[in-house]
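# have a look at this fold, sequence not included:
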């Protein structure tokens, strides 16, 4: 329902983006031919975003370069550094909200 409503609210040439995964029974009626809210007449677009839509082969080298140049501060995104034997505790800490992100150090 929210996706359908978002598409109907678009202005001429607008784009709505869904984030995450819908339930299996979710459906969207786009009313393609409706001149007031239809996708066809309004040149509206519906995009889908899965998990941030990262392309690792392209994005990871770029992110590494930005980090090394000091343009991307990843250090503040790491709550704790852990050893491989501490993974279970790290998941528990994340689940309880004590940390945001743990990085496993080898």
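Here it is on my side, so go on. Quick caveat: nothing in here was measured; it's all calculated off a predicted structure. Numbers count the residues shown, from 1 in each chain.

# from now on I want contacts and neighbour counts done on CA atoms only, so please keep to that.
Fine.

# what about residue 62, how many neighbours?
Using other C-alpha atoms under 10 Å, the number of residues around residue 62 comes to 12.

# hey, which helix is longest across this protein?
Scanning the chain for the longest helix, with DSSP state H as the assignment, gives helix 56-68.

# okay, one more to line up with it:
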């Protein structure tokens, strides 16, 4: 661990996950990757340095991003949450407190600005 703030990226599509990792690391943060919500929960149970979770909502097999966000808000209240989706629209969502939403394809500048605000 380098002293940089750490962002957990939860995305089931490998290419989109790699792009999100590049975005986060180019913005000056460390990243940790999870391919699904179950993996993300396991990481959160082991690490105390995660400041922000950036998660896709639409994940097959098991817990989706909305449920993951609710679990994070319940079990790890200080962690900030950014949710993204190519299938859901913001007006259709009831987001947990201190959660922001971006539709895919999102503008990287917008997501990085949210991360910067949350990780300050």
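That came in fine, so what should we check first? Because the structure is a prediction, the values reported are computed rather than measured.

# work out the TM-score between the chains.
Laid over one another, the chains give 0.30 as their TM-score (TM-score structural alignment, normalised by the length of structure 1), with 48 aligned residues with a C-alpha RMSD of 3.6 Å.

# hang on, the earlier thing: now the longest helix of structure 1: buried residues?
When burial is assessed from 16 or more other C-alpha atoms under 10 Å, helix 56-68 of structure 1 yields no buried residues.

# which secondary structure elements does the helix or strand that comes right after that helix sit against?
Heading C-terminal from helix 56-68 of structure 1, the first helix or strand you meet, by DSSP states H and E, is strand 80-82. With contacts defined as 3 or more C-alpha pairs under 8 Å, 6 or more residues apart in numbering; DSSP states H and E, the secondary structure elements packing on strand 80-82 of structure 1 are strand 102-104.

# let's see that with 10 Å instead.
helix 87-96, strand 102-104 (3 or more C-alpha pairs under 10 Å, 6 or more residues apart in numbering; DSSP states H and E).

# mean neighbour count added to the ones you listed, as TSV?
Formatted as TSV, these follow (neighbours: other C-alpha atoms under 10 Å):
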stretch	mean neighbour count
helix 87-96	14
strand 102-104	16
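
# what's the closest of the ones you listed to residue 67 of structure 1?
The closest approach between residue 67 of structure 1 and any of those, judged by C-alpha to C-alpha, belongs to strand 102-104 at 16.0 Å.

# since that was my last question, I'll sign off now.
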